[in-house]
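Visitor: coordinates only, sequence not included:
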């Protein structure tokens, strides 16, 4: 016999179903057009019941946005765990970061709308995402210094400088603009070539 669900597990299951329903609606009708009433209707429950678990629509948005950024982070982590050299790891990390954001722009356009708003308003979930990405970049730099691949640099300051330098390839609204511009100037391969050229310039500056 299976173990009986506890009230906590029941609550977590209901919260997950609310977020799943909201995310599905975001994809079908868009972030701005989805209401708590529609989320409740999709689940066959009352709005009041939804509000028992999430006090506002914004709190549901935060959870969905967190799902999106965690998917991006998981893709970037796969690069950190690779056996590539420190220089390759830094280039490939930024390339994968761009590709993950790009895929969200192209394949999840309606969810992307929410992510752009989250970045513009610097939601808590975005602040936490930025911090985690910073930790990953600092880890690449630290390991590169230990391996003798990179110069001794101020790791936090260099990480911030790198992320600022690559913002055109990682900031959702700028990635969307790049994709639109690339349609008339060589396609997405041109964007990736630009990114790798920037990475080469950066690496010349920090390589030992």
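Guide: That came through fine. Note that the structure is predicted; figures quoted are calculated from it, not measured.
Visitor: from here on, just use CA atoms for contacts and neighbour counts.
Guide: Noted.
Visitor: in this structure, which spans are helices?
Guide: Secondary structure of the chain (DSSP state H): helices at 7-29, 36-43, 47-53, 57-80, 86-107, 109-121, 124-146, 155-165, 167-170, 172-182, 188-206.
Visitor: and here is the other one:
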């Protein structure tokens, strides 16, 4: 129940980030950046929550699978909207969504984030994961755009 509340909170924050009537490009950026930020704040910085989510992911709890499916559905809807408006190339929205979701895994999976944060601290790196994510999003969105 605690894990379900946590993932629902993440989903709510992400949905709230896209309510403005802007381009699909802007919506994807805000949605994914909010996803990353919310995980950083609510999971990585809270050791007990991190431990619970790590176990849930390792043991493939249904709540985590359902969360991933809902997040991918939200992302798919944004991509479909972008395709229908001619903002994005006419691709298979389901396959494109899976590809985008897999590409951002490093920035949304708690254990991967934790490793990246620890590596950055150990190597005294000045750049942030958020900056790296923004660069990845630029690359992804350039690939999605229709060129019109």
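Guide: The structure has been received and is ready for your questions. The structure presented is a predicted model; accordingly, all values stated were derived computationally and were not measured.
Visitor: so after superposing, what's the score?
Guide: The TM-score (TM-score structural alignment, normalised by the length of structure 2) is 0.92; 144 aligned residues with a Cα RMSD of 1.2 Å.
Visitor: got the helices of structure 1 as CSV, with mean neighbour count columns?
Guide: Shown next, in CSV, are those (neighbours: other Cα atoms under 10 Å):
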stretch, mean neighbour count
helix 7-29, 16
helix 36-43, 17
helix 47-53, 15
helix 57-80, 17
helix 86-107, 20
helix 109-121, 18
helix 124-146, 17
helix 155-165, 15
helix 167-170, 20
helix 172-182, 17
helix 188-206, 15
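Visitor: give me the residue at the spatial middle of structure 1.
Guide: residue 69 (2.8 Å; Cα atoms, centre = their mean).
Visitor: aligned to residue 164 of structure 1, what sits in structure 2?
Guide: Using TM-score structural alignment as the criterion, residue 164 of structure 1 maps onto residue 102 of structure 2.
Visitor: residue 32 of structure 2 and residue 76 of structure 2: what is the separation?
Guide: Note on residue 32 of structure 2: its distance to residue 76 of structure 2, by Cα to Cα, to the nearest Å, is 12 Å.
Visitor: sorry, wrong one. I was asking about residue 139 of structure 2.
Guide: For residue 139 of structure 2, the distance to residue 76 of structure 2 - Cα to Cα - is 18 Å.
Visitor: then residue 133 of structure 2?
Guide: 19 Å.
Visitor: what of residue 26 of structure 2?
Guide: From residue 26 of structure 2 to residue 76 of structure 2 the distance is 14 Å (Cα to Cα).
Visitor: burial count for the counterpart of residue 85 of structure 2 in structure 1?
Guide: Counting by TM-score structural alignment, residue 85 of structure 2 corresponds to residue 147 in structure 1. Using other Cα atoms under 10 Å, residue 147 of structure 1 is surrounded by 12 other residues.
Visitor: residues touching residue 147 of structure 1, list them.
Guide: Listed by Cα atoms under 8 Å, 6 or more residues apart in numbering, the contact set of residue 147 of structure 1 is empty.
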